[in-house]
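Novice: all I have is the shape, not the residue letters:
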């Protein structure tokens, strides 16, 4: 089934060119089903690129998904046209009176910034607190995972000495967990972060189910027992060239970055990268939409209640 997004959104033509079913609002309204209402809080500077990446993963489901885009920072940006933001993005004040089936909070280029120094930290706190009573399941990606752990468990910011960048292999720890259904015992996933998520630290300081880890990258996937909060420390949404673009950007800024590991053919940046994580990324989002959102959410969102959720699978 399709995702429902505005016809004028740049992602629409891109996804249709990839043979992804994108439905117009008029056609969606004629179907006698209730689409899942998913809110995407986009914290990345290149919003068009990021929204397209997440919409691609949300499309791989038999469910109809109605996606709304949310922004948090009203300052002008050099990476996204103001017209695009004004046309397609909502402010939190416009949606906070409503309930949603799902919320995705993207990463942000804030790996070396302390939480209290983030310009919109109070707004992040307000939205994540609001989600407890208005969203069935929230997925936190990369920096957002660190922010979510801070707000839910008061965990301090833990920063690596060197940036983690590349494609890493991960082990599945609970193959029967709904989020991992269909996963191989090991799988590849991209990382691009300074944050440190060690299994030992999260096991000691949280009650999360730790679902997938890497010897090099630490925890990749974890969730609360009621599946209402899912933490993804990497970037399953990344395109094949996203890490390459980040690497070239850092080179251009004189940062002397290390070559992303397990990424380029023969570890040579002059050769094209190999995308080895697409199947896992699509499966993760399909599982989240089905088992954490669709199977848990009320049919009538106006009757949303935290009391409906249990810790049972």
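Specialist: Received it, and whenever you're ready, just let me know what you need. Since we're looking at a predicted model, the values are computed, not measured.
Novice: contacts, neighbours, all on C-alpha from now
Specialist: Fine.
Novice: which element, helix or strand, includes residue 246?
Specialist: Residue 246 is part of helix 242-252 when elements are defined by DSSP states H and E.
Novice: show me what counts as buried in that helix.
Specialist: Within helix 242-252, the residues that qualify as buried are 242, 243, 244, 247, 248, counting by 16 or more other Cα atoms under 10 Å.
Novice: please apply the same query to stretch 54-73.
Specialist: Of the residues in stretch 54-73, those buried by neighbour count under the rule 16+ other Cα under 10 Å are 54-61, 63-72.
Novice: mind listing which of those are in strands?
Specialist: Using DSSP state E, the members of the buried residues of stretch 54-73 that fall within strands are 65, 66, 67, 68, 69, 70.
Novice: might you report the residue contacts of residue 221?
Specialist: Going by Cα atoms under 8 Å, 6 or more residues apart in numbering, residue 221 touches 210, 211, 212, 213, 230, 231, 232, 233.
Novice: which pair of those residues spans the longest distance?
Specialist: 213 and 230 (14.3 Å; Cα to Cα).
Novice: look at those two and report which has more neighbours.
Specialist: Set side by side, residue 213 and residue 230 show more neighbours around residue 230, with 25 against 22, by other Cα atoms under 10 Å.
Novice: who are the packing partners of the helix or strand where that one lies?
Specialist: Taking DSSP H and E as the definition, one finds residue 230 inside strand 229-232. Contact analysis of strand 229-232 by 3 or more Cα pairs under 8 Å, 6 or more residues apart in numbering; DSSP states H and E lists strand 135-141, strand 218-223 as its packing neighbours.
Novice: ok, now with 10 Å
Specialist: When contacts are defined as 3 or more Cα pairs under 10 Å, 6 or more residues apart in numbering; DSSP states H and E, strand 229-232 packs onto strand 100-105, strand 135-141, helix 143-153, strand 209-214, strand 218-223.
Novice: OK, contacts around the most centrally placed residue in the chain?
Specialist: Nearest to the geometric centre of the chain sits residue 141, at 4.0 Å (Cα atoms, centre = their mean). Under the criterion of Cα atoms under 10 Å, 6 or more residues apart in numbering, the contact list for residue 141 reads 104-108, 147-148, 220-221, 230-237.
Novice: dropping in the other structure now:
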């Protein structure tokens, strides 16, 4: 997998063209770590275009790695990509989605990418951003953070994204909020959104638009084995009140979600690539909706 941005038309070491091209808007703390996370979970042959945002300081990230591997949205040849993914962010504890310093830039990016790539996904905070930007659904905080590995029920086993998943499967969660139930329920009733799974502790978690253009991943299909342990131990070291993650031992972590998450993300990229082939071209990214502040 290519973590940097190769010129258009380049191939991997085997000489084959990339199977999929994915743009990732990376807002994660220590952004460079996420490169490895995605390489572990994406299908072989996926080329990743890493994107940074201008209005985010990236204080915890390595500036040399960031500058070598990431570009800004309008420099990233997004039109060549099948899909775009917006990561989670450390601002998820704030009840106000729009309080993030980079909110306006993210909204511009998502609206410009919509119809330019085959599908846009958001993870955790990013999922709730998609719900707000495209469906005007607010977020609602839980009484306590949902943290751990939860057993999910596959509610749409016939859907193209879910056919490869078990009837019940495990999914990491590390979130404070969900899409506000009334707004979410209305979007489902209106036929705009399709809930794909649910769990007892957090309700509906993975949601896709009826046309496949938007995918909301409120759990963490992107997390490797050790991530929840790192989050737990970091909180303890900083003296923050935290509970042990559910169904997961941070001292002896075991991965029970890898196969299902790989199958899910592979199915999403295939759906995105199929949709991409049917899209009418848009003006080049940045020509009509500049990402410059």
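Specialist: Happy to help now that I have it. Here the structure is a predicted model, which is why all the values come from computation and not from measurement.
Novice: superposing both, give me the TM-score.
Specialist: Scored by TM-score structural alignment, normalised by the length of structure 2, the superposition of the two chains gives a TM-score of 0.85; 275 aligned residues with a Cα RMSD of 2.5 Å.
Novice: just to revisit the earlier point, tell me which of the helices and strands packed on strand 229-232 of structure 1 is the most buried.
Specialist: Sort those by mean neighbour count, taking mean count of other Cα atoms under 10 Å, and strand 135-141 sits at the top with a mean of 26.
Novice: now do that one and strand 100-105, the angle between them.
Specialist: 20 degrees (axes from the mean of the first three to the mean of the last three Cα atoms, to 10 degrees).
Novice: quick one: distance of strand 135-141 of structure 1 to the chain centre.
Specialist: A distance of 9 Å separates the C-alpha centroid of strand 135-141 of structure 1 from that of its chain, computed with Cα atoms, centre = their mean, to the nearest Å.
Novice: and it, which stretch of structure 2?
Specialist: Under TM-score structural alignment, the alignment places strand 135-141 of structure 1 onto residues 117-123 of structure 2.
Novice: tell me how far the counterpart of residue 245 of structure 2 in structure 1 lies from residue 204 of structure 1.
Specialist: Aligned counterpart of residue 245 of structure 2 in structure 1: residue 260 (TM-score structural alignment). Per Cα to Cα, to the nearest Å, residue 260 of structure 1 is found 30 Å from residue 204 of structure 1.
Novice: neighbour-wise, which of these two wins?
Specialist: Comparing residue 260 of structure 1 with residue 204 by other Cα under 10 Å, the one with more neighbours is residue 260, at 24 against 9.
Novice: touching, the more buried one and residue 244? I think so.
Specialist: Yes. The pair residue 260 of structure 1 and residue 244 passes the contact test of Cα atoms under 10 Å, sitting 8.0 Å apart.
Novice: which neighbours do those two have in common?
Specialist: Going by Cα under 10 Å, 6+ apart, residues that sit against residue 260 of structure 1 and also against residue 244 are 166, 269, 273.
Novice: narrow these to those in strands?
Specialist: Helix and strand membership here follows DSSP E; of these, those in strands are residue 166.
Novice: how far does the helix or strand hosting residue 144 of structure 2 sit from its chain's centre?
Specialist: Taking DSSP H and E as the criterion, the element that holds residue 144 of structure 2 is strand 139-154. How far strand 139-154 of structure 2 lies from its chain's middle: 16 Å, per Cα atoms, centre = their mean.
Novice: do stretch 130-147 of structure 1 as well
Specialist: Taking Cα atoms, centre = their mean, the mean C-alpha location of stretch 130-147 of structure 1 is offset from the chain mean by 9 Å.
Novice: check stretch 179-198 of structure 1 too.
Specialist: Distance, centroid of stretch 179-198 of structure 1 to centroid of chain: 13 Å (Cα atoms, centre = their mean).
Novice: repeat for stretch 279-288 of structure 1
Specialist: 11 Å.
Novice: equivalent range in structure 2 for it?
Specialist: Under TM-score structural alignment, the counterpart of stretch 279-288 of structure 1 in structure 2 spans residues 259-268.
Novice: how about the matching stretch: buried residues?
Specialist: 260, 261, 262, 263, 264, 265, 266, 267, 268.
Novice: could you dump these into JSON lines with distance to residue 241 of structure 2 and secondary structure added?
Specialist: Supplementary listing: those in JSON lines, determined by distance: Cα to Cα, whole Å; DSSP: H, G, I helix; E, B strand; the rest coil:
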{"residue": "260", "distance to residue 241 of structure 2": "31", "secondary structure": "helix"}
{"residue": "261", "distance to residue 241 of structure 2": "30", "secondary structure": "helix"}
{"residue": "262", "distance to residue 241 of structure 2": "32", "secondary structure": "helix"}
{"residue": "263", "distance to residue 241 of structure 2": "35", "secondary structure": "helix"}
{"residue": "264", "distance to residue 241 of structure 2": "33", "secondary structure": "helix"}
{"residue": "265", "distance to residue 241 of structure 2": "33", "secondary structure": "helix"}
{"residue": "266", "distance to residue 241 of structure 2": "37", "secondary structure": "helix"}
{"residue": "267", "distance to residue 241 of structure 2": "38", "secondary structure": "helix"}
{"residue": "268", "distance to residue 241 of structure 2": "36", "secondary structure": "helix"}
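Novice: rewinding a little: looking at the helices and strands packed on strand 229-232 of structure 1, which is closest to residue 170 of structure 1?
Specialist: Proximity to residue 170 of structure 1, assessed across those by Cα to Cα, is greatest for strand 209-214 (4.5 Å).
Novice: before we move on, back to that, show me what the strand holding residue 230 of structure 1 is in contact with.
Specialist: For strand 229-232 of structure 1, contacts defined as Cα under 10 Å, 6+ apart pick out 103-107, 131-132, 135-146, 148-149, 152, 179, 208-212, 219-224, 284, 288, 292.
Novice: hmm, residue 229 of structure 2 is touching residue 243, no?
Specialist: No. Under the criterion of Cα under 10 Å, residue 229 of structure 2 is not in contact with residue 243, lying 11.6 Å apart.
Novice: now the common contact residues for the two.
Specialist: By Cα under 10 Å, 6+ apart, residue 229 of structure 2 and residue 243 have these common neighbours: 148, 235.
Novice: among the buried residues of helix 242-252 of structure 1, which two are most distant?
Specialist: Considering Cα to Cα, no two members of the buried residues of helix 242-252 of structure 1 lie farther apart than 242 and 248, which are separated by 10.0 Å.
Novice: translate residue 68 of structure 2 into the numbering of structure 1.
Specialist: Looking across to structure 1 (by TM-score structural alignment), residue 68 of structure 2 lines up with residue 87.
Novice: now do residue 25 of structure 2
Specialist: When structure 1 is aligned by TM-score structural alignment, the residue opposite residue 25 of structure 2 is residue 41.
Novice: could you pull up the contacting residues of the counterpart of residue 244 of structure 1 in structure 2?
Specialist: Alignment note (TM-score structural alignment): residue 244 of structure 1 maps to residue 229 of structure 2. Taking Cα under 10 Å, 6+ apart as the contact definition, residue 229 of structure 2 lies against 148, 235, 244, 245, 248, 249, 250, 251, 252, 253.
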